[in-house]
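Peer 1: how would this look folded up:
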Amino acid sequence: MPDDLVPLTDTQLLYLTRHLLDPSDLTSHCLLTWVVDGQLDREALAVAVAAVHRRHEPLQAAYRAEPTPVAQVLDVDPPPLEELPDQPSVDAAIAALRALLAGELLVEEADVWRVAVASAGPHAVIGCVVHHIAFDGWSESVLARDLATAYNAVVRGRDPASVMAAPRRLAHVHRHYVRRRADPALHARREQQRIELADVPPLRWPTEPAEAAAAGPEMIHVSLPADVRAGVRRWSAQTGANEFTVLLAEYAAAFAEATGLRDFTIGVPVSQRHDQDLDDAIGCHTALTCIRLRGAALNGGAAGVSAVGRLFSTTRDVPFQDLIPPSGQSGEPLPPIFRTLFAVQDDTSVQLPLDDLRTTFVRQPYLDLPLDLYTELWPADDGLTLTVCFRPDTVARSCAATIAGLYEGRLRPSTTGGRP
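Peer 2: The predicted structure is shown next:
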């Protein structure tokens, strides 16, 4: 196959299928927002957008299902920098940009991302949306860094291409993926997981009435200071588990306590950036797997960490698409194998260091969610940011707040519940 035609990964095929079934679907739209203090050079920003577009092939590809699912790299123009009328406040500018960027992205026509800006007094707000088929959590910091590098080059009178890293070819990246999928041990783990998930009970949320979701998903935001992160590192050293396992184990305990559930599944995004040369590449380098949590895995502390570590070691490389059983003879649709997600984003902070300007990244709720609730941890200076994003028509805000509160309590060093 020519290098400009690259087969889609399982995860990309999922996003493409969802898009083709409903082009107005927003569950795969990744939204980024920065508030800028100072005089933003909009012409320089437009040039920077074009430079980032040209560097990253996933942003200039068409994602098509026929005749075979591929990403076709095209020589398409970068998205224009869209400008909104002046807004009365920063909050109004953020809301206006959110509404603007909540439109369709026609990925089959190489319409993959958009960038817009709005002024609010002495501030400017930059908004960006990228389709998940070409993007992942790690890509946020890559895009921010490259956008700032290109912008700063322009305002200094330099060609941005001369200061940016060489382009990363999509075909080269796909070869990494093919090698991973060819692992012969994957088949055995896949069959083991299918058996493990065969009798999972349906997830039932606490019965408190939920709210209408006319405005889309809501988000609970918690800032966790440096001592929390230091405590997680200590727990990791004491248990011999990695930090992700510690964080997932304490989340499983908090989720069980908040919901009363003792047997449930959680979806977990797993990075596919197994090689360092992918660290500076924008793209969808992730897969989703599913883990069933019950018994000792809900205990937290050392016992919970040990149980969760054993479970996740057998599931982490098995994409959830491989675990979906065939539909039953009744023809009734099967329930999803998970309705919640948990992720620890291991990328660097999404900073946009523009020369002579102060910028602040604003973490917003997702434009839409394909499931009920999504809990994420993000690096923030020396600490962590915890977000619990949920559909209020399915999950009561009080339930989401209880999950966030119990989880925060288990992670804080002053508590004993999460200590190993």
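
Peer 1: make it CA atoms for all contacts and neighbour counts henceforth
Peer 2: Noted.

Peer 1: ok, Gln351 - contacts?
Peer 2: Under the criterion of CA atoms under 8 Å, 6 or more residues apart in numbering, the contact list for Gln351 reads 141, 144-145, 359-361.

Peer 1: what do you get for Leu224?
Peer 2: Residues near Leu224 by CA under 8 Å, 6+ apart: 383-386, 408.

Peer 1: hang on, Pro201 packs against Asp263?
Peer 2: Yes - using CA atoms under 8 Å, Pro201 makes contact with Asp263 at a distance of 7.1 Å.

Peer 1: how about this one, so we can line them up?
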Amino acid sequence: MTDHATVRVQLASALEMQFWLGEQIDPASHAGWVLAQVRVDGPLDLPALDAALSAVARRQEALRTAYVFEHEQVVRKVLAEPVAEPLLRLGAGTGFEEAAATLLNADTFDLAAGRVYRAAVAPDAQGATVFLAVHHIAFDGLSQEVFATDLACAYARAVDDVATDLPVLERVEAAELTPAQHADLTTHWRTLLAGAADLPTPDGGPAPNQHELAVGGSAELRTTCPPTTSQAVRDQARRSACSPFAVLLAAYGRALAEITGGSDFCVGTPVATRSAGQEDELGCLINVLPVRMPELSAPGVVERVWGAVRESIMGSALPRYEIVRAVHTVAGGRMPVYQALFAFENWRRVEHSAGPVRMHTVPVPPVGAVAEVQLQVCELPDGTLKCIVQAPLTGSWPQRLPDLLRAFDSQLAEIAPSAPPHSFSSEAPA
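Peer 2: Below you'll find the predicted structure:
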């Protein structure tokens, strides 16, 4: 444990306990790690950036919290000062893959000491890219936007020779469920997922067990859909009176069914659990919910999927591990309840003025498999959709990832038909 003074000790949340346990199983697993990116356009002042990063870490409890096992429970200890290595200078033009190889390793993080992040900067002719290697226990997708906002504010103060200290945010604790609420939510999930099937593996191949998922590497493919596809998705969402998320999830569900022959399976999806007062807070403030795929081949699939999403969101206050415990009654080594994951990032990425430079976030792919197969779709500012599929190397999905991307592309064109066809191609990571 670090010698840094402890400000406060609290019981870890359910999600934090899951991440802590995953770290004990395999400290080198990429599944619990994030590599965030903030683009800086303009002449960068490195000492000012260093000071700004420290100011953000002092402001945000998530970046100065240790997680330890005491008295048979996992607790978080908020520290007075962050624990982190100095800002790392990378070579000019360093890209995401090279930065990930440098920053993401078992020595980067130490949850017991409160070392949950490491920052680096890679300059180039137009400015620089700031990389933040951060443990998922302290960071989710929306945290990247919060981080960029705070960093721009602190950097602007630093270059103006103003004290970089930002107001310290104390974590807002979510209200605990009452016994009656817990019972109602448990009943909701048992009813909703009764009889749901596992997703078959492609070609009837072997399914990785949970330990293999945690410790294995992953295969990855990417493709990009043009803005016309994004517009078609939005048009279909309006016709179906739902979110574009439901259109994309319906296409993914149909693609999974096409490849595996499966039906009545669930797809996991992360949803934000930020409550009032947490808008400016860093942390992993999400819950991963299973969405039971309805009948996927008949007309009206988008509306049915949207209905299934709403039913799952109604039970979102129950933590994932409680959902699993409520509905998964058969012992086994395979990932329970859902084996496929879907995530959609379409939030607005604000460009911040920070003294002489401009800052904005860059969508980043997952760096480790957290399901037997997973698809992430990011909507970029120009309207293109960046699609990334991943699967652990153990199992039969890696060989079928190109087929899955093609199936997703064709199913999306069928579900949202107003987009002109485009030439589909997949690519490995750069």
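
Peer 1: which residues sit against the helix or strand hosting Thr387 of structure 1?
Peer 2: Taking DSSP states H and E as the definition, one finds Thr387 of structure 1 inside strand 383-390. By CA under 8 Å, 6+ apart, the residues outside strand 383-390 of structure 1 that reach it are 217-229, 365-366, 369, 372-379, 397, 400, 404.

Peer 1: the stretch 101-250 of structure 2: strands as residue ranges?
Peer 2: In order along the chain, the stretch 101-250 of structure 2 carries the following strands (DSSP state E, counting those that start in this stretch): 117-124, 127-135, 218-225.

Peer 1: for those, which one ends up most surrounded?
Peer 2: Between these, strand 127-135 has the highest mean count of neighbours, a mean of 24, where neighbours are mean count of other CA atoms under 10 Å.

Peer 1: tell me what angle that strand forms with strand 117-124.
Peer 2: Interaxial angle, strand 127-135 of structure 2 versus strand 117-124 (axes from the mean of the first three to the mean of the last three CA atoms, to 10 degrees): 160 degrees.

Peer 1: packing partners of strand 127-135 of structure 2?
Peer 2: Applying 3 or more CA pairs under 8 Å, 6 or more residues apart in numbering; DSSP states H and E, we find strand 127-135 of structure 2 packed against strand 33-41, helix 96-103, strand 117-124.

Peer 1: with distance to Gly277 of structure 2 as extra columns, can I get these in CSV?
Peer 2: Formatted as CSV, the entries for these read as follows, by distance: least, CA to CA, whole Å:
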stretch, distance to Gly277 of structure 2
strand 33-41, 23
helix 96-103, 32
strand 117-124, 24
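
Peer 1: let me see the ranges of the helices in the stretch 301-420 of structure 1.
Peer 2: 301-315, 397-411 (DSSP state H, counting those that start in this stretch).

Peer 1: how about the last one: buried residues?
Peer 2: Neighbour-count burial for helix 397-411 of structure 1 flags 397, 399-404, 406-411 (criterion: 16 or more other CA atoms under 10 Å).

Peer 1: could you do stretch 376-391 of structure 1 as well?
Peer 2: Neighbour-count burial for stretch 376-391 of structure 1, with 16+ other CA under 10 Å as criterion, is recorded at 376-380, 383-391.

Peer 1: and the contacts of Gln351 of structure 1, which is closest to Arg42 of structure 1?
Peer 2: The shortest separation between Arg42 of structure 1 and any of those is 14.6 Å, and it belongs to Thr359 (by CA to CA).

Peer 1: wait, what's in contact with that closest one?
Peer 2: The contact partners of Thr359 of structure 1, by CA under 8 Å, 6+ apart, come to 34-37, 351-353.
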